[in-house]
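[1] Prediction below, plus the sequence it came from.
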Amino acid sequence: MANTCFALIFISTLFLIGSCSDDNSSDSLVNDQYLLIPDHHFEQILIDQGLDTDGTVNGQMLREDAEQVQRLDLNLNSHFGEIEDLTGIEGFTNITFLSAVGQNLEDIDLSSNTKLDTLYLQNNYLTTIDLSKNTDLITVNVLVNKLTTISGLEQARQLKELNLSYNYFEDFSITNASIEHLLMSDNLLTSFDSTGAPHLKSILLTTNQLTMVDLSSNPSLETMVISNNALQNISLEENPNLMYFYASSNGLTALDVSQNTELVDLRVDRNPDLSCIKIHSGQEIPTVSISEYQEFNENCQ
């Protein structure tokens, strides 16, 4: 009887050891050969596009498959609003393009995707994003999210276009010598600082809560759209290349565009306390939008 009990205990011990060994082997396999893809919708899209070559929704894909991908567009198959978790994206180390538009993402870690140059994450639920490891970025579009902060932009030395419109920023400052186009309409901005972005060509700040902006460090500016704010004054003397200036529905009391000889479109209607807009002698602006109580004059008192 004692021998029988000993045998049973011995066999049970071997079984437990074998089970633990199998589990460890499986974990090792996932880490070394396979990526964990817990979001079934994410994996199904990868399968549909022929990227996950085992063709089965099983929560994993070969790392080798992921490393072959250079362009990852998760919207090609109309699976909008399905992905909640992009765990596994860290294995796509060679992608230069990522689009995950109209999904249900609340966070994303792109620290392993160091070759990205184009990023589209519009219409998600992101509250913050860190791009400090994505130094090759040229285009970033995170329109319509819940962002209050974005970090790492100063590292993106090739950045040209940044779209942060329809988010929840209250203040924003950017230091990036390469950026040319910045869109931040429909936020909650009370403070905006572009002094660290000397090569900006266009700025969109429509529908915020700004009372002032300093454009003296943006000599390349061609388009400035700041309608529907609480702007009280603005100087355009350091913006000789300005072609489009929209500042309708603000609180301007004075405006001098006499130094902006390249202006082709000026819209400053619905500024109740702005009656005189200063121009220089002979200056013509092809397209204007002003209120009936406003006039152009060489001498504004």
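    Alright, I've got the coordinates. Numbers count the residues shown, from 1 in each chain.

[2] alpha carbons only for contacts and neighbour counts from here, please
    Noted.

[3] can you count the residues close to T127?
    T127 has 17 neighbours, counted by other Cα atoms under 10 Å.

[4] which residues does the nearest residue to it once chain neighbours are set aside contact?
    Nearest residue to T127, sequence neighbours excluded (Cα to Cα, 6 or more residues apart in numbering): L147, at 4.0 Å. Listed by Cα atoms under 8 Å, 6 or more residues apart in numbering, the contact partners of L147 are 125-129, 167-169.

[5] what do you get if the cut-off is 7 Å, keeping everything else the same?
    By Cα atoms under 7 Å, 6 or more residues apart in numbering, the residues touching L147 are 126-128, 167-169.

[6] another structure for you, compare them:
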Amino acid sequence: MKKQLFIYTILLLTVPLLYLGCEKDDDPLQFSFTVTITPVTGGTVNPSSGIYNDGKEILINAIPAEGYGFIKWSGDATGDANPLVLTISSNTRIIAEFAMMDSDGDGVGDTLDQCPNTPEGEMVDTSGCALSEVDSDGDGITDDLDLCPDTPANEEVDEEGCADSQKDTDGDSVTDDLDLCADTPPDTEVDEDGCADFERDTDGDGLTDDLDRCPESPAGFAIDAFGCPVGSLYTYIPDDAFEQILINQGYDYVLDDYVLTNAINAITELSLPSISGFTDNYIISNFTGIEAFTALEQLSIWNGDFMGDALDLSQNINLIELSIRCSFVDDLDLSQTNIEVLSIGGNLFFGPCENGMENLDLSGVTTLKILNIFHGKFDDLNTTLNSATSLEQVHFTSPQTDSGPLDYLDLSSNSNLTSVSVSSGFTTGPSIINLKNGANQQLVELILENNPWLPIPPGEISWEPCIEADDPVYIESIITSFYSVPQYTVTTDCGN
């Protein structure tokens, strides 16, 4: 009996323990579930985390934020199914990948893209727009075709997006909206209206301003070949410096571009400016009106700066002596004149001054007998001399080139010479003087001067010229000087 009671007691104590042990083994395993979102602003996931029993099947939704789209799952999940059915069997970490929506693939998301249909491959701005989609100035021409992207509002444009106010068709620096002469040739000087002299007829007399010596003639008057009223009492002088000099000399009174013709048509000698006014620095660039000085015999020009066509002396038929000092002149044409004496260069009284003579052709001046060059600078003096075959007397004082004193003086084409004078002047004279003109016996004198204008002892500046001659013995016999003869050599060949 006691044995049975013991067994019952053991059973009563053991059975609950067995029950408790079995109950603990029946609890399911649990695992963590977490979600990472990339980018963090791309959207949300539901559920985003939790603890789930082993074998639990959960439904996961990826919810894109505005402007984003869901792309795929990664981490412990794959694919792009949305929602995603996932069975939990371990600690699980998945990644939800979102991307900004960019319908046209231009790199700017649709929510920011103001041009959502940009053609493939075109570069865009921060608004997602390519130049082919933008018209910055609102002129109807997209920026990719618009050569003038800043056209003012309401201006009519051409197919390149440019208004007349933005174009300069002829390249004269006057825009087409202001240009009255839109086809001016390149490199032509124009006025504020974009017109060159040959395109403009200021007084409407039928003669363009480049040919009109009186471009402001009153209407209704008959004009002569120069565009001036027939029988005019006045001569048109548009250069203020020219007219001011005439005022200074008492031939005019008011600076108004006109001078009484009767006040100037009897003048025989004219200096522009006069010697007394040399330091006034009047720079003349246009000599229109000089034709009215019909009695003029001697003309001196100081401080000029002009192209040759600005000085037309063809009407000054009595002019026999012309002097151009301290001036810059290009393409001077004297072929229609009767000039006998031509002097070019600096100012011997006040010292040398800046001057230059380019492209001087004297072949048409058949009356020219005397040529004086005083420190004159030429681009090619020898070519000028070769063209002046009528010369009888020449005087050179330190002739210059662009690079310095002239080294070779060529008189071989001047067969009418009777007198030649060469001086070293303020610098030095030519190293070689070519007198092989085939007519040495016509020469009466060859004057060689060593620094006659410098107040220093002779020989301070060395000048030892070599003279080439057809007849060296004869040439040496006529060499003379008023001051100091330099050391020289006379030969048939100086080896130049």
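    Good, I have the coordinates. Quick caveat: nothing in here was measured; it's all calculated off a predicted structure.

[7] what's the matching residue for the residue nearest to T127 of structure 1 over in structure 2?
    Under the alignment (TM-score structural alignment), L147 of structure 1 pairs with M357 in structure 2.

[8] element containing its match?
    Using DSSP states H and E, M357 of structure 2 maps to strand 356-358.

[9] Tell me the helix or strand right after that strand.
    Note on strand 356-358 of structure 2: by DSSP H and E, the next helix or strand toward the C-terminus is strand 370-374.

[10] distance from that next one to structure 1 after superposition?
    Its matched residues in structure 1 lie on average 3.5 Å from strand 370-374 of structure 2 after superposition (mean Cα distance after the TM-score superposition for structure 1).

[11] Run through who's touching that strand.
    Residues outside strand 370-374 of structure 2 that contact it (Cα under 7 Å, 6+ apart): 340-346, 391-399.

[12] Show me how to select, in ChimeraX, the buried members of the residues you listed.
    Selecting the buried subset of the contacts of strand 370-374 of structure 2 in ChimeraX, with 16 or more other Cα atoms under 10 Å as the burial test, is done by:
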select :340,341,342,343,344,345,346,391,392,393,394,395,396,397,398,399
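
[13] can you tell me which of the contacts of strand 370-374 of structure 2 are in strands?
    Counting by DSSP state E, the part of the contacts of strand 370-374 of structure 2 found in strands is 341-345, 393-397.

[14] Could you look up the SS state of the alignment partner in structure 1 of I247 of structure 2?
    Taking TM-score structural alignment, I247 of structure 2 has I47 as its aligned residue in structure 1. On the three-state scheme (DSSP: H, G, I helix; E, B strand; the rest coil), I47 of structure 1 is labelled helix.

[15] Name the nearest residue to I47 of structure 1, sequence neighbours excluded.
    In space, I47 of structure 1 is closest to G55, 5.5 Å off (Cα to Cα, 6+ apart).

[16] picking up where we left off before, checking the contacts of L147 of structure 1 against structure 2: which ones persist?
    For the contacts of L147 of structure 1, the contacts that persist in structure 2 are 126-127, 167-169, with contact defined as both residues aligned by TM-score structural alignment, their matches' Cα atoms under 7 Å.

[17] got the residues you listed as TSV, with secondary structure and distance to S78 of structure 1 columns?
    Listed next are the kept ones among the contacts of L147 of structure 1 as TSV, based on DSSP: H, G, I helix; E, B strand; the rest coil; distance: Cα to Cα, whole Å:
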residue	secondary structure	distance to S78 of structure 1
L126	coil	21
T127	coil	24
N167	coil	24
Y168	coil	28
F169	coil	30
